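S.K.: Sharing a sequence plus its predicted fold:
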Amino acid sequence: GDNRGEPGTKHPFFSDKAVRRALAMATDRNSVAEQLYGGGLSGKASCNILTAPEPMNSKNTDGLDICKFDLNAANAELDKAGWVKGSDGVRAKGPVKLKILYQTTVNPVRQKTQDIMKANWEKVGFQVELKSVPAGTFFTNTSPDGANHFWSDVEMFTNSGDPDPTSYFVGWTTKQMTGKANNWQFGNYHRYSNPDLDAVVDSLRKETDQKKRNDLAIKANDILVSDVVVIPLINRTFATSGVSKSLKGVDPTPWDSEMWNIADWTK
């Protein structure tokens, strides 16, 4: 019913961390980057939810098993957790089947990404139904098909950057859980609640030492990734604006086009 997206409602199978882990292991972000983002020209595979500035880009996730595409490991994770494949190839535990409704906006690249995800997820025992929603409907708090309601099982969109990561990570804190009570206007669409993350973000809000802020931002990223609250896919980048050995005055930033200060360029 309509309580499916309320903070107090548990998801029938994603509340099992093993299922979330298996989904992450069956996620082939490298193929998405290669096939849909020009092999890194306009986007690079990343398992971090925060990728910039560079001192806050975690290196800890490089060694996580959930950040490596491995269908055998995904199958083993589900086997161990007691999710059994039926004659239809879909895994179940008791009456609960691993049936996913996966939604995003109407967008060729995102829909092709859905196709790549679906093909691999179904190899390990998920049944995946794809749904595409017009952007004007998806990015609103008023529609049942909107990202804010999150009445699907998985949804995909792009997060925008912010020079200060505090406001970004606040979107996963307990006080920001969205639902009927706030007309789905708060930022925590996942309804994720973790006291450890809340404490890290609270410290980040108060900390002024840059090195400590970098460490706190990395810690927040690592909590979200390791708990498989999100499955990061692509760090979208701008295509190279030009190539020259004698070009001077270039001042790149992760927050804007490389050409933001082109008036200052000289040769």
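M.R.: On my side now, so go ahead.
S.K.: use CA for all of it now, contacts and neighbours both
M.R.: Noted.
S.K.: Tell me the secondary structure at the spatially closest residue to residue 24 that is not a sequence neighbour.
M.R.: Ranked by CA to CA, 6 or more residues apart in numbering and with sequence neighbours excluded, the top spatial neighbour of residue 24 is residue 66, at 5.4 Å. Secondary structure for residue 66, judged by DSSP: H, G, I helix; E, B strand; the rest coil, is helix.
S.K.: Now do the strands in the protein.
M.R.: 43-45, 84-85, 91-93, 96-97, 99-105, 127-133, 154-155, 234-236 (DSSP state E).
S.K.: could you list every residue that touches the residue nearest to residue 24?
M.R.: Under the criterion of CA atoms under 8 Å, 6 or more residues apart in numbering, the neighbours of residue 66 are 21, 22, 24, 25, 226.
S.K.: gap between the fourth one and residue 99?
M.R.: It stands for residue 25. 17 Å (CA to CA, to the nearest Å).
S.K.: Okay, one more to line up with it:
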Amino acid sequence: MKRRTALMGAVAAAALVPGMVMAEERERGSSGHLNVIYWQAVSTMNSYLSGGTKEMNAASVVWEPLARFDNEGELVAWLAEEIPTLDNGGVSEDLKTITWVLKEGLLWSDGTDVTAEDVVFTYEYCTHPEGGCSYRDRYAGIESVEAVDDRTILITFEDATPNPYIPFVGAGSPIIQRAQFQDCMGARAPECTDENFAPIGTGPYVVTDFRPNDVIQFEANENYRVANQPYFQTITWAGGGDATGAARAVFQTGEMDYAWNLQLAPEVIEQMEGGGMGTLLVDFGPLMERIELNFTDPSPDLPADERATMQHPHPILSDIRVREALSRAIDRELLTEIGYGPTGRPACNFIVAPPAMVSPNNDDCLVQDMDRANALLDEAGWERGSDGIRVKDGERLELLFQTSTNAVRQDFQALIQQWWREIGVEARLRNIDAGVFFGSDPGSPDTYIKFWADVQMYASLFEGTDPTPHLEQRRCGREPRPETQWQGQNINRYCNPEYDALWAELNREPDPERRQELVIALNDMFIQDYAHIPLVARGRVSAAANTVGGIILNVWDSEHWNQAEWYRIED
């Protein structure tokens, strides 16, 4: 189902109302105050220090990239004057360089000039050898980033790069101010509390107050480049609670104007929407709920700096037969029906969008196969004990299964626990507050990035329509580890040199059809290695009050990509 992908209908209808103020007539701040609720509270305003979507979305109203993706997945210039191409000379014939030119007159929110040196610094910040940049994959394969002059940036790649639109493109790769962060490089990055909580940006809003895992107060950026935007003067970005409460606050009580990520059972959403005060926003993109399998040993018996690191392979999940058995035991059709209804689709792939890059080779996962699961565990030497749980060499087949606190995820955990027990696997369930689970504190033992559990469940996505950087995340060396302050996107610590070599080929390949073939091949290698367990391709599901216009849901970039254009619909 693709229901109301934006409030375009409401906006169009409002435009016909007598006395309606048109966009060109609105003034900065004329819409007053906006209330946003993220039931997964934001832990930092520095999205480079967190892999969480909630942090990226919050930061995106302050920090901006050179270009980003619109709601159709098309690349559009943002801080750059135009998109560099072969035709306009911005991309070299050998595909090894791309030249970006900043728009003239750009200012940081503190009134100082934005220059090419800020772009160079952003690269240096995120690729510092002692740093823990969560989005370092965006800068893979770069030889150098240079400031040609105050507005011109030259990026040189190590090899021919057919898709040079990854670094500094999209909400995950924004430009940060050198002057503010120059003393926050490397290992010092997470220590710069003032900078990380109140970043200076070019976006439509500035942070006036930030309380980690609680609430953010924003105010319109008086130096924003569009003279009459943003239309809302202030924003309260509340965090905490649960998805049910967030939905109720928009649909029924009217306390909130926008609620993100309404991960609720379909019957709950339907009942909530009956309140009539809000509109449900749904669209499908690359978002996919899955179970990550830890390839390393998270045992608490290991020293803290050796838990879930590559030096200790997982004693159970290193066997592909066990990983496959866990996947075969799951009924994805039932999970989708119970958890998401028409806002979800059963998934068998790592890459679930765009359609041309979705593999047709793994659909056998759609059928639950307990016989095959049991046979695999028998073959692997796991024998059932007197309580039905399998044992091998005196060790029980027992796994710690963690996820964030959410009603749908806890329902999933209970069902999966039951199915795994039927094949002789004991799953100990643990759920963690979403603000902590998706948080950025390198000292916390409970983040999904640190992964001090055997298996864990969550969803993630990528920006734009090219999954190259998303696939790059699973390369050897991209795993979180102590020396990177536990940052990195190879969450399950997967390492396969053949995968790395195939990804390198993808990164060099100019032919679109061959690129599609390579994406599918990489997906199949990862999936058929049972490196993780896909469950449900999820639609992005949020809600907006009927009194707010200008919202265009975007599954390819930040959900707040056009925040400056949101406005209050007047009676």
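M.R.: The structure has been received and is ready for your questions. Being a predicted model, the structure only gives us computed values, none of them experimental.
S.K.: Just give the TM-score of the two.
M.R.: Put the two chains on top of each other and the TM-score (TM-score structural alignment, normalised by the length of structure 1) is 0.86; 244 aligned residues with a CA RMSD of 2.1 Å.
S.K.: picking up where we left off before, out of the contacts of residue 66 of structure 1, the closest to residue 252 of structure 1 would be?
M.R.: Distance to residue 252 of structure 1, by CA to CA, is smallest for residue 226 among the contacts of residue 66 of structure 1, at 30.7 Å.
S.K.: What's the match for that closest one in structure 2?
M.R.: Counting by TM-score structural alignment, residue 226 of structure 1 lines up with residue 528 in structure 2.
S.K.: want to throw the strands of structure 1 into JSON lines with mean neighbour count?
M.R.: Below are these laid out as JSON lines (neighbours: other CA atoms under 10 Å):
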{"stretch": "strand 43-45", "mean neighbour count": "20"}
{"stretch": "strand 84-85", "mean neighbour count": "19"}
{"stretch": "strand 91-93", "mean neighbour count": "19"}
{"stretch": "strand 96-97", "mean neighbour count": "15"}
{"stretch": "strand 99-105", "mean neighbour count": "20"}
{"stretch": "strand 127-133", "mean neighbour count": "17"}
{"stretch": "strand 154-155", "mean neighbour count": "20"}
{"stretch": "strand 234-236", "mean neighbour count": "21"}
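S.K.: Which of the ones you listed sits closest to residue 187 of structure 1?
M.R.: When the strands of structure 1 are compared (using CA to CA), the closest one is strand 154-155, at 14.4 Å.
S.K.: After superposing, tell me the mean distance of the closest one to structure 2.
M.R.: If you overlay the two and look at strand 154-155 of structure 1, the average distance to its match in structure 2 is 0.5 Å (mean CA distance after the TM-score superposition for structure 1).
S.K.: which part of structure 2 lines up with that strand?
M.R.: Against structure 2, strand 154-155 of structure 1 falls on residues 455-456 (TM-score structural alignment).
S.K.: so what's residue 74 of structure 1 up against?
M.R.: The neighbourhood of residue 74 of structure 1, defined by CA under 8 Å, 6+ apart, consists of 21, 22, 23, 25, 26, 124.
S.K.: out of the residues you listed, which are buried?
M.R.: Applying 16 or more other CA atoms under 10 Å to the contacts of residue 74 of structure 1, the neighbour count classes 21, 22, 23, 25, 26, 124 as buried.
S.K.: For stretch 489-504 of structure 2, buried residues please.
M.R.: Of the residues in stretch 489-504 of structure 2, those with enough neighbours to count as buried (16+ other CA under 10 Å) are 489, 490, 491, 492, 493, 494, 495, 499, 500, 503, 504.
S.K.: what's the span of stretch 157-174 of structure 1 from first residue to last?
M.R.: For stretch 157-174 of structure 1, the end-to-end distance is 21 Å (CA to CA).
S.K.: which residues sit against it?
M.R.: Contacts for stretch 157-174 of structure 1 (CA under 8 Å, 6+ apart): 52-53, 104-105, 176, 186-195, 197-198, 201, 204-205, 217, 220, 255.
S.K.: Residue 58 of structure 1 and residue 47 of structure 1, how far apart?
M.R.: To residue 47 of structure 1, residue 58 of structure 1 is 9 Å away according to CA to CA.
S.K.: Would you map the helices across structure 1?
M.R.: All helices of structure 1, identified by DSSP state H, fall at 17-25, 29-36, 71-80, 108-123, 135-138, 165-170, 195-206, 210-226.
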